[in-house]
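Asker: all I have is the shape, not the residue letters:
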């Protein structure tokens, strides 16, 4: 797609936005700037600062590719938007300037009342870097500042005179006449010192140019070109809030009378887990897009951005409700701390959200087709295989489609075993399979192990209560301070998942940097003693416990390294054995016990 880089007069763009020739696509979020942010943008332009670039999309006014809406505060020529361009990046800046230069009867983020913005002309010449060069007033604060006589008296220019040069020059000539009649001394200063610099400042403001990238027109039917527009937007967007496929589809469906935001709100009201995990926001954790991917899979459509943007509006609301119900059921499975569930008792322990649409679509198909326990067991196996191979950390869309088709054909047509199971046997069943390098919550393996701990009913050592009654966190078994004091410096070696388990912050604070041998004997940490029934669910069996008791305060670096390595080997073997069980993977000959 050819891009058209350019520089454009900013005030002209504001004029076009005011008339409705430049519009916003419906997916753009609301204007959120405060009074001070508007004032600061004005100061930046007066001082000739760089204020960023704009990204526009050329349009056929009669058939724009996204549903358009007018800028906030616009006074358009037409009742319905007929945009020549849509603003993809620059909404907040254009809306802020439109507000300052036209003073519409609207509030701002931090003021429900209409505001007028002014330039202090005298201060502009004395110190352009003084922030008081721009100020704003509400109606009850104006004190006649909207009358030209008061403006001339105080040498204050309303920003509404900046939108075109004719208005400013008329105001300036009026000031000339007023000073001649009412203040001869100031009139002389105006002639000698003020008029030309003020005129130059305002002219510079009105001629201020911004870098602009304009995208060529795309046809409404050209989903490939629209996909490229979306990709370009995500690359060039300078606001830090990238628009998702959900936002873009919102605008395209709007023209068919489908209000995706309303559908989202109804879905959250109907499905408490979806509402909780998304915090009621489609953009939170990308749940709006996840629901669209689920819908696409259930429609037998590839869940790629290009396909999602072009989803057929026919029966969309019905399919959306089906996808939302499927996602709710998937989250029920994910959060269930029971043998049939996946143990993600808190959203932070979800081993990646990318597999949720496939899980949701597969679970929905099992229920709709009334498939039996074998399919449900396969689904649990599929889930754990993906977690412990971290398959959904990249190329999510292609894997989703492939897995969905292979699983359905396996269940309904007796096709060969899905490739995910073959891959798991080769990787997880290998003698070289290890989880040592997983050391952060960004790893699906790391989160997956904590979910297994929850499913094993791992309890806090001090309180001994079920995980549902406690806010348990990931903490070290061999304390970080204890290891660091003895020369251990590698973060992965200290923070590996093999050295982490679920205990409360309170228990961890009592352990601090104590040696395992010392804290195992503490009644304050183990009131009922460090018994195997309490430690076994933490993958700490008798052999691992014996090694911990050998980790005393008097060990030096070399001795501790041997002890620590032995502990990690024993505990890793126990965790991998459980991983192989839940993934249905038999270890390869010569593999770990």
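Answerer: Sure thing, it's come through. Please read all numbers here as calculations on a predicted model, not as lab measurements.

Asker: from here on, just use CA atoms for contacts and neighbour counts.
Answerer: Noted.

Asker: verify the stated contact: residue 357 with residue 293.
Answerer: Yes - contact criterion C-alpha atoms under 8 Å: residue 357 and residue 293 qualify, at 5.9 Å.

Asker: what's the nearest residue to residue 583 if we skip its chain neighbours?
Answerer: Excluding the flanking residues, the one nearest residue 583 by C-alpha to C-alpha, 6 or more residues apart in numbering is residue 381, at 4.8 Å.

Asker: same thing with residue 25?
Answerer: residue 68 (4.4 Å).

Asker: cool, residue 267 as well?
Answerer: residue 324 (6.2 Å).

Asker: against residue 124, how distant is the one you found?
Answerer: 57 Å (C-alpha to C-alpha, to the nearest Å).

Asker: and what of residue 384?
Answerer: 66 Å.

Asker: and residue 156, by the same measure?
Answerer: Taken as C-alpha to C-alpha, the span from residue 156 to residue 124 is 10 Å.

Asker: now do the buried residues in stretch 427-439.
Answerer: For stretch 427-439, a neighbour-count test (16 or more other C-alpha atoms under 10 Å) marks 427, 428, 429, 430, 435, 436, 438, 439 as buried.

Asker: presented hereafter is structure B, for comparison with structure A:
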């Protein structure tokens, strides 16, 4: 359908935008036969038009894509397409996320080799002990991909303590901070144990990633009186049974 032109930078850029619009906006979550047929008809001409700047209407999957910032509060399970898409997006960045202990890139290969899974940044035990509400504790904003060995070292520790442990793995504090930043996290908030500041900052960083991938602004409704997609719209917030904070 696209032939060798699929490798052209401009063409691939539009294909990436189409992919992230479909994944992050969860447009392939229901009956998909009609959507597949529509995309097969609309995506290729639009992508090819990027070669010479021809005017071709964007496919419906791109035009109709919407993402509300408040959706981040309800994404708590790997059963959600957008949940998986956000972490795939993190690993697809030009400078993808790195494992905090192994100092290795987290990608489709190492994901299996290092037994990578999605784990809490501020551990579940710490959140419970410090009365962090379940909505934020279990939100995707408080999760990140880490290897099994790294998650075991972090355990349920206060981030101020586990950052000190990470500093003792043969890396300088500055090097550890760079690893943390690769996950769209400001390490200063972990070193200070400041959950509220961390949560607000990382939420903004994830929104920036989503906007760049979709090529459009998200609905910044998080501070509005009525959220577009609050946690209650997707059922009660509880523990993700597939996630655990293991201890050494």
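Answerer: Yes, it's here. These numbers come from a predicted model, not from an experiment.

Asker: follow-up on the earlier one: of residue 324 and residue 124 of structure 1, who's got more company?
Answerer: residue 324 (26 against 20; other C-alpha atoms under 10 Å).

Asker: where in structure 2 does the strand or helix carrying that one align, residue-wise?
Answerer: If you go by DSSP states H and E, residue 324 of structure 1 is part of helix 316-335. Aligned using TM-score structural alignment, helix 316-335 of structure 1 spans no residues in structure 2.

Asker: can you check stretch 209-229 of structure 1 too?
Answerer: Under TM-score structural alignment, there's no match for stretch 209-229 of structure 1.

Asker: which one in structure 2 is aligned with residue 374 of structure 1?
Answerer: By TM-score structural alignment, residue 374 of structure 1 lines up with residue 10.

Asker: longest helix of structure 1?
Answerer: helix 557-583 (DSSP state H).

Asker: can you name every helix or strand that that helix contacts?
Answerer: helix 373-389, helix 542-549 (3 or more C-alpha pairs under 8 Å, 6 or more residues apart in numbering; DSSP states H and E).

Asker: deepest-packed of the ones you listed, please.
Answerer: Here the criterion is mean neighbour count by mean count of other C-alpha atoms under 10 Å, and of these the winner is helix 373-389, at a mean of 19.

Asker: just want the angle from the next helix or strand after it to helix 373-389.
Answerer: Toward the C-terminus, helix 373-389 of structure 1 is succeeded by helix 396-412 as the next helix or strand (DSSP H and E). Orientation check (axes from the mean of the first three to the mean of the last three C-alpha atoms, to 10 degrees): helix 396-412 of structure 1 against helix 373-389 gives 150 degrees.

Asker: distance from the chain centre to helix 396-412 of structure 1, please.
Answerer: 27 Å (C-alpha atoms, centre = their mean, to the nearest Å).

Asker: can you pull the buried residues of that helix?
Answerer: So helix 396-412 of structure 1, judged by 16+ other C-alpha under 10 Å, has buried residues 396, 397, 399, 400, 401, 403, 404, 406, 407, 408, 410, 411.

Asker: I figured the fourth one was touching residue 358, is that so?
Answerer: Spelled out, it's residue 400 of structure 1. Yes - counting by C-alpha under 8 Å, residue 400 of structure 1 does reach residue 358; the two are 5.6 Å apart.

Asker: map residue 84 of structure 2 onto structure 1.
Answerer: By TM-score structural alignment, residue 84 of structure 2 lines up with residue 447.

Asker: same question but for residue 155 of structure 2, I mixed them up
Answerer: In structure 1, residue 155 of structure 2 lands on residue 512 (TM-score structural alignment).

Asker: got a list of what its match touches?
Answerer: By C-alpha atoms under 8 Å, 6 or more residues apart in numbering, the contact set of residue 512 of structure 1 is 479, 481.

Asker: now the spatially most central residue of structure 2, nearest residue through space, not along the chain?
Answerer: What sits nearest the mean C-alpha location of structure 2, by C-alpha atoms, centre = their mean, is residue 86, with 2.9 Å. In this structure, residue 86 of structure 2 finds its nearest non-sequential neighbour in residue 24, 7.1 Å apart by C-alpha to C-alpha, 6+ apart.
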